[in-house]
Structure formats: structure tokens, C-alpha cells
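# need coordinates for the below:
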Amino acid sequence: MNKILVTGAAGFIGSHLVKTLYESGYEIDIIDSFENVSPLFKEDYVNIISKDIKDIDKINTSCKYELIIHLAAKSTILWCEGNLENCIQDNIIGTYRVLKFALKKEIPIIFASSRDVYGEPLSLPVNERAPTNPINLYGMSKLYAEKILEYKSSVPTIVLRLSNVYGIGDRIDRAIPRFIIGAKKYNKIIVYGGEQVLDYVSVEDVVNAFIKSIKQISNIKYEVFNIGTGIGITIAKLAEMVTERLGGKIEFLPYRKVDAKKYIADIGKAKEILKWIPSRNISNDLDNLVDYYSNIG
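Prediction:
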């Protein structure tokens, strides 16, 4: 049985990913702080090695991993703005620790990065050659982590720059769960700005991108791929779609400067090299999301 090490496995994306890996026959070791545990996470799928990424150096030297999937990060933009030192420790230094371990053991890496590395793009859609100019500390931390991997990694490395990921089991402070819970519980959705155009990709399609990356990584030295849909939707329209289903009013508040105003991914490279194509979209999935998040929070 092939063994994979996954950091951040108990989170939203990780919980979906380890389920798929487990069902595909992988043995999965994980490192996770368990600070933000998805309700979908099941310990039955995994072996918990540690709750601290600093312990990665203490992993038994006899462990032979086919791959490391590095998801662990502080991913809340506003939290990072107020906690710079912890953001650096978790997102940058944590990635460096993973890389050191991977180099010592000669293990390929798949790293979950973010569309936030681009900041405010000059044009749409955004391809992987576009300038990287983050406008928030989270995006900066992801970009520095990428640079460490790019310049220091001598093992096969894939970086997946994820668009806005949606799905069941997400944190309820993120936009779609927050909109649904707001409409259902308070009869009001609060929207910051509203004119922002963003690319929402399903967690199922993101998991499939990781699976496709596993299959292709032996052919790759270092590559970056955008993972999105190539389709944009305004935040205001997304809120309207929720109120069409649940009722309620929309309250628009001033735009937050740490939020990008536009992003649509050019996913041509992922289609060509990873043989990955998104199969879902937010319009078709919203009813299921409304059913799920209406009953929590």
C-alpha cells in the first residue's frame, strides 16, 4: 500500500482529500494542529503523527512516503493581518520545515497555494505567468512559501494556486456559508463591497486536481497551476442567489482593502498538463449548499 503524508488534513479541503485518498487505497499519515477541524474529518481514514508541523523532523526515519501534500496554513486573511508573526511561522517557516524533510527523504511535494499571490491582476483571466503582487499578508505568505519551494526544492514539486473553494464542511465565516446562515438565521446578508468578481471552484474539483497532480508529478520538476473554473461571479450576485432561495435582505458595507476586486483563473495549463477539467459550478451546487448550511451555525 502506498503511503502519503498530508499536513492540514483535518481542515475543509483536507477532510475531503483524505477521504478520497483512503478510498483509493492509500495509507495516510497526517500532521494537523486541529485548530480548525472540518465536521467531515474522520480519524478512521488516517494515522495522526503529530499536532505540530515542527515535529516533522521527528518522524521515524523508516517511514517511506510516496508523496507529501502540504495543506497546513493559516488561511484566514483577516487573521493573518492581525497576527503577522504567527502567519510567518505557520505559512512560511512551516513550508520550509516540510521542504527540509522532503529533501532529506527525497519525497515529491504538492503544495496548496492561493490565487491571493496575484493580488489585483492587470487583466482577466489570469494565467500562471501573470505578475504576483499580493495585497494582503496571507497572499504574501503563500508567495514566499512558493519562492522557497521554487529556489530550494530538488524534488518534484507541484504548486496549485487555488481559487475560492466552496463546498460542504467549510468554515462558517467564509462567504458562502456566512451568506446562507445570515439569510436563514438573521434574515440579512452582509456583503463587503459587492462588485468583486471572483472564481468559485468546488472542493470536489480541487480534490480531483490533487489526484491528477499525484499521477503527473513523476514527470514534473517544478510547476505552478491555477485551479479554478475560468468563470467569474460578483459577490453581489452570489448574495442575490442566496436570497432568492431563502429570502432576506442584503446590506452592503464598504469594500475591505485586503480583498481582491477581481480574479478569474486561466486554467489552460492545468487542462493541458494535469489533464484536469472542472466538472461543477456554483450555480448548480448552490441548492445543496443552502440545504447543508441552513441547518448549522
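# C-alpha only now, for contacts and for neighbours.
Will do.
# let me see the ranges of the strands in the chain.
Ranges of strands within the chain are 3-7, 27-31, 47-50, 67-70, 109-114, 157-162, 164-166, 188-192, 197-198, 200-202, 222-227, 233-234, 249-253, based on DSSP state E.
# now for the last one, which elements pack on it?
In other words, strand 249-253. Helices and strands touching strand 249-253, as assessed by 3 or more Cα pairs under 8 Å, 6 or more residues apart in numbering; DSSP states H and E, comprise strand 188-192, helix 235-246.
# Glu23 is nearest to which of those?
Relative to Glu23, the nearest member of these by Cα to Cα is helix 235-246, separated by 33.1 Å.
# can you list the buried residues in that closest one?
Within helix 235-246, the residues that qualify as buried are 235-236, 238-243, 246, counting by 16 or more other Cα atoms under 10 Å.
# now it and strand 249-253, what's the angle there?
Helix 235-246 runs at 160 degrees relative to strand 249-253, counting by axes from the mean of the first three to the mean of the last three Cα atoms, to 10 degrees.
# what does helix 235-246 contact?
176, 179-180, 183-184, 189, 191, 193-198, 249-250, 286-287, 290 (Cα atoms under 8 Å, 6 or more residues apart in numbering).
# let's see it at 7 Å
179-180, 183-184, 194-197 (Cα atoms under 7 Å, 6 or more residues apart in numbering).
# and which of those residues is nearest Leu84?
Nearest to Leu84, judged by Cα to Cα, of the contacts of helix 235-246 is Gln196 at 25.5 Å.
# tell me the contacts of the closest one?
The contact partners of Gln196, by Cα under 7 Å, 6+ apart, come to 234-235, 261-262.
# make a markdown table from the residues you listed and add distance to Ile56 to it.
Output for the contacts of Gln196, formatted as a markdown table (distance: Cα to Cα, whole Å):
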| residue | distance to Ile56 |
| --- | --- |
| Thr234 | 41 |
| Ile235 | 39 |
| Lys261 | 37 |
| Lys262 | 37 |
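# now list the buried members of these.
234-235, 261-262.
# coming back round to it: closest to Ile273 out of the helices and strands packed on strand 249-253?
Closest among these, using Cα to Cα: helix 235-246, at 31.0 Å.
# circling back to that earlier point, looking at the strands of the chain, which is closest to Tyr144?
strand 109-114 (10.3 Å).
# name the helices or strands packed onto the closest one?
strand 67-70, strand 157-162 (3 or more Cα pairs under 7 Å, 6 or more residues apart in numbering; DSSP states H and E).
# please provide the structure for the following sequence as well, for comparison with the first:
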Amino acid sequence: MAKILVTGGTGFIGSHTVVELHQAGYEVVIVDNFSNSNPKILTQLKEITGKQFDFYELDLCDEAKVKAFVASQPDITGVIHFAAFKAVGESVQQPLKYYRNNFYSLINVINAFDEKVDLVFSSSCTVYGQPDELPVTEAAPVKKAESPYGNTKQIAEEILQESCAVSPDLRVISLRYFNPVGAHHTALIGELPIGVPQNLVPFITQSAIGKRGPITVYGNDYPTADGSAIRDYIHVVDLAKAHVAAIKRMESKEATSNYEVFNLGTGKGSSVLEIIQAFEQSTGEKLNYTIGPRREGDIEQVWGDVTKSATVLGWKAELHVNEMMSSAWKWEKYLKDNPF
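All right, here's what the predicted structure looks like:
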């Protein structure tokens, strides 16, 4: 049974990926420092899987501690690297915090394995900016980032690609996510935003349950069918399964290159107003929303071409937007009765 290290494994996508790795027969080791997650997630993971996972509280920016940890785990065969700061707005206010954390943690992990490891990197569709053509493919040009957070994803991909070019034993798959939403069907794990949610769906669920005020739809004058911005929303469980597929691809040694990139989305765009409608339809809850001005820096529309993920990675999203909304709502109701 191969042992996979999951950094940031108590976070939103990381925790769901731990579950899917376990169900696929992998042994999982989790590292996190709880800077953007909650220790109770470890209890939730045990309740879902029946497994007490090996966990180490560790700041990956501490080079000496990372080296010592990796040396103590000689049987780790692969890494899925989620650990990073991810709030766009905060990154604009504190760029050095983001550059330090997101680069040091990645570099320290690679160095600790002497550049000899299979690594799945958590990247983002933000690298595309506003694409020239839709749907956007992996061959689309990477545009100047709109935020320090987005820039860390771009530069991290460059670091990995350039490292792979000179280190044949370092094999990397960068997964460019579109918009992860939803929660596990058990409602025991889901998104746990700190403070006011910056993303649409957790704000919707918190508004619906009375924790927030009305939802603001930022702009209804975009060149889209209903005037609101369009994104490619993907269920977090589908996203988690893609990481398992990436690990299996590297294990099979089928890759023609030791650095590959894949889009992870549904291949379909949904507008903000369509997401609001889907939530109301799937939950029976009526939402209170207002139309506001466009938000600076927002991209008007983006969705991914996921042909490569289907044909090469052997993965495709299966869960519908209504399942994304209903699971997110089920999780929000669970949190109300079981606060973290």
C-alpha cells in the first residue's frame, strides 16, 4: 500500500482528498499547521473513514523541520501539496506573507525529498486571467496575475517545470482548479472560511442560514446571457478524485513528460444568478440578494476545456450543480448544530 503525504490535509480540498485516497487503498500521512483549517477535521475524517490518520502539525516554511520529518518517513512515495495561503484580497494587502509562505513551503518539500518524488500540485485557473478563447485549454497563455495569490500559482508552476527539466526523478502534475464548491455527502467535512467568505457559495449558505446579510451579485451588465459573471463550478469530491487519478498516473509511469498540467472543471460555465437559482431549486430555500456594481479585478467569464483530463488523466466530473448546492447547504446546517 503506497504512502501518500498530503500537505494542508485538513483544509477544504485536502480533507476530501484524504478520504478519496483512503477509499482508493492508499496509506495517508497528513501535515498541516491549522493556519487556515480546524483540528476537529481530523475527528471528522476518522468518523467518515473509520481510520485514525497519521498527523503531524508542522510549518512547512521551517526548512530544518521539514527535512527531519521527511527523513523520518522514508516510505512516502508521493506528495499532494495543498498547503498554501489562498485569500485573494488578503494577498493584495500582504503580498510578502503570501510569497514567503507559498514559495518556501513548496521549495522546502521538494528539497527534503532531494528532488526525487511524485508530486501533485494544487494550482488554479487564475493563471489564465480572462482567456482570449473559451473554453480555455491547458495550452492557453498564462497572463499577468490579478493578485499576489494568483502570482504565487504562476511562479510555483514555473519553479516546478524548471525543476523537472533538470531533475528527471522529480515528477509533477499541476492541477488547475476552476471553482471548487460543495461538501462531502456525510456533511462531516466541507468549506470552513475564516471570517466573511470571499467565495460565492459559502456566502450563499451563510446568508441562507442567517449568518450573513443579503447576497450581493457583483454586476449584471457583463456580456453574458443574464448579465452576471460566469465561472466553472466543480464539486469538491470530484476534484478530490482527480488527485487520486493524478497519483495513479505517475505510479503507472505512463506520462510522456515528468511535468504535466491538467484543467479540473466540469467544462460548463454557470452564472452567479444561475448558481443562486440552483441553490433555491435544490434546497427549497429562498435567497435574498441585491445587484451591486462590478467588483474590481473580477473576470467576466471563464470555464475550462477538460478534454485532456478525460482522455489522458482518465477523469471527469460527475456531480451536477444541484448536488454541489444541496451538499453545501447540508454542511452549513450541520455546522449550525455542531459549531467548530
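# dump the strands of the first structure into JSON lines; add distance to Leu143 of the first structure as well.
Shown next, in JSON lines, are the strands of the first structure (distance: least, Cα to Cα, whole Å):
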{"stretch": "strand 3-7", "distance to Leu143 of the first structure": "18"}
{"stretch": "strand 27-31", "distance to Leu143 of the first structure": "22"}
{"stretch": "strand 47-50", "distance to Leu143 of the first structure": "26"}
{"stretch": "strand 67-70", "distance to Leu143 of the first structure": "14"}
{"stretch": "strand 109-114", "distance to Leu143 of the first structure": "8"}
{"stretch": "strand 157-162", "distance to Leu143 of the first structure": "10"}
{"stretch": "strand 164-166", "distance to Leu143 of the first structure": "17"}
{"stretch": "strand 188-192", "distance to Leu143 of the first structure": "25"}
{"stretch": "strand 197-198", "distance to Leu143 of the first structure": "19"}
{"stretch": "strand 200-202", "distance to Leu143 of the first structure": "21"}
{"stretch": "strand 222-227", "distance to Leu143 of the first structure": "12"}
{"stretch": "strand 233-234", "distance to Leu143 of the first structure": "25"}
{"stretch": "strand 249-253", "distance to Leu143 of the first structure": "29"}
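# wait, which of these is closest to Ile273 of the first structure?
Nearest to Ile273 of the first structure, of the strands of the first structure and by Cα to Cα, is strand 222-227 at 9.1 Å.
# for Ala183 of the first structure, what are its contacts?
189, 243, 246-248.
# the equivalent of Gly129 of the second structure over in the first structure - how many residues pack around it?
Correspondence of Gly129 of the second structure to the first structure, assessed by TM-score structural alignment: Gly119. Look at Gly119 of the first structure: counted by other Cα atoms under 10 Å, it has 21 neighbours.
# ok, back up a step: among the contacts of Gln196 of the first structure, which one lies nearest to Leu124 of the first structure?
Nearest member of the contacts of Gln196 of the first structure to Leu124 of the first structure, counting by Cα to Cα, is Lys262, at 8.1 Å.
# okay, the aligned partner of the closest one in the second structure and Val217 of the second structure: tell me how far apart.
In the second structure, the residue equivalent to Lys262 of the first structure is Gln301, according to TM-score structural alignment. Gln301 of the second structure sits 14 Å away from Val217 of the second structure, going by Cα to Cα, to the nearest Å.
# with Ile234 of the second structure instead?
Separation of Ile234 of the second structure from Val217 of the second structure (Cα to Cα): 20 Å.
# those two: which has the busier surroundings?
Neighbour count, other Cα under 10 Å: between Ile234 of the second structure and Val217, Ile234 has more, with 25 against 19.
# residues contacting the more buried one?
By Cα under 7 Å, 6+ apart, the neighbours of Ile234 of the second structure are 178-181, 265-266.
# follow-up on the earlier one: so how far is Leu200 of the second structure from the match of Lys262 of the first structure?
15 Å.
# please apply the same query to Lys316 of the second structure.
For Lys316 of the second structure, the distance to Leu200 of the second structure equals 23 Å [Cα to Cα].
# of these two, which one has the most company?
Neighbour totals were compared for Lys316 of the second structure and Leu200, and Lys316 leads with 20 against 16 (other Cα under 10 Å).
# neighbours around Glu158 of the second structure, how many?
12.
# state the distance from Ser294 of the first structure to Ile233 of the first structure.
22 Å.
# show me what contacts His70 of the first structure?
6-7, 110-112.
# quick one: the aligned partner of it in the second structure from Ile110 of the second structure, how far?
By TM-score structural alignment, His70 of the first structure lines up with His81 in the second structure. Relative to Ile110 of the second structure, His81 of the second structure is positioned 10 Å away (Cα to Cα).
# which residues in the second structure form helices?
With DSSP state H as the criterion, the second structure has helices at 12-23, 40-49, 63-71, 88-93, 95-112, 148-166, 200-208, 236-252, 272-283, 307-308, 321-337.
# how about CSV for these, with distance to Leu192 of the second structure added?
Converted to CSV, the helices of the second structure look like this (distance: least, Cα to Cα, whole Å):
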stretch, distance to Leu192 of the second structure
helix 12-23, 7
helix 40-49, 10
helix 63-71, 26
helix 88-93, 16
helix 95-112, 20
helix 148-166, 19
helix 200-208, 8
helix 236-252, 13
helix 272-283, 19
helix 307-308, 31
helix 321-337, 9
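# rewinding a little: which of the contacts of Ile234 of the second structure tops the neighbour count?
For these, neighbours tallied by other Cα under 10 Å; top is Gly265, 27 neighbours.
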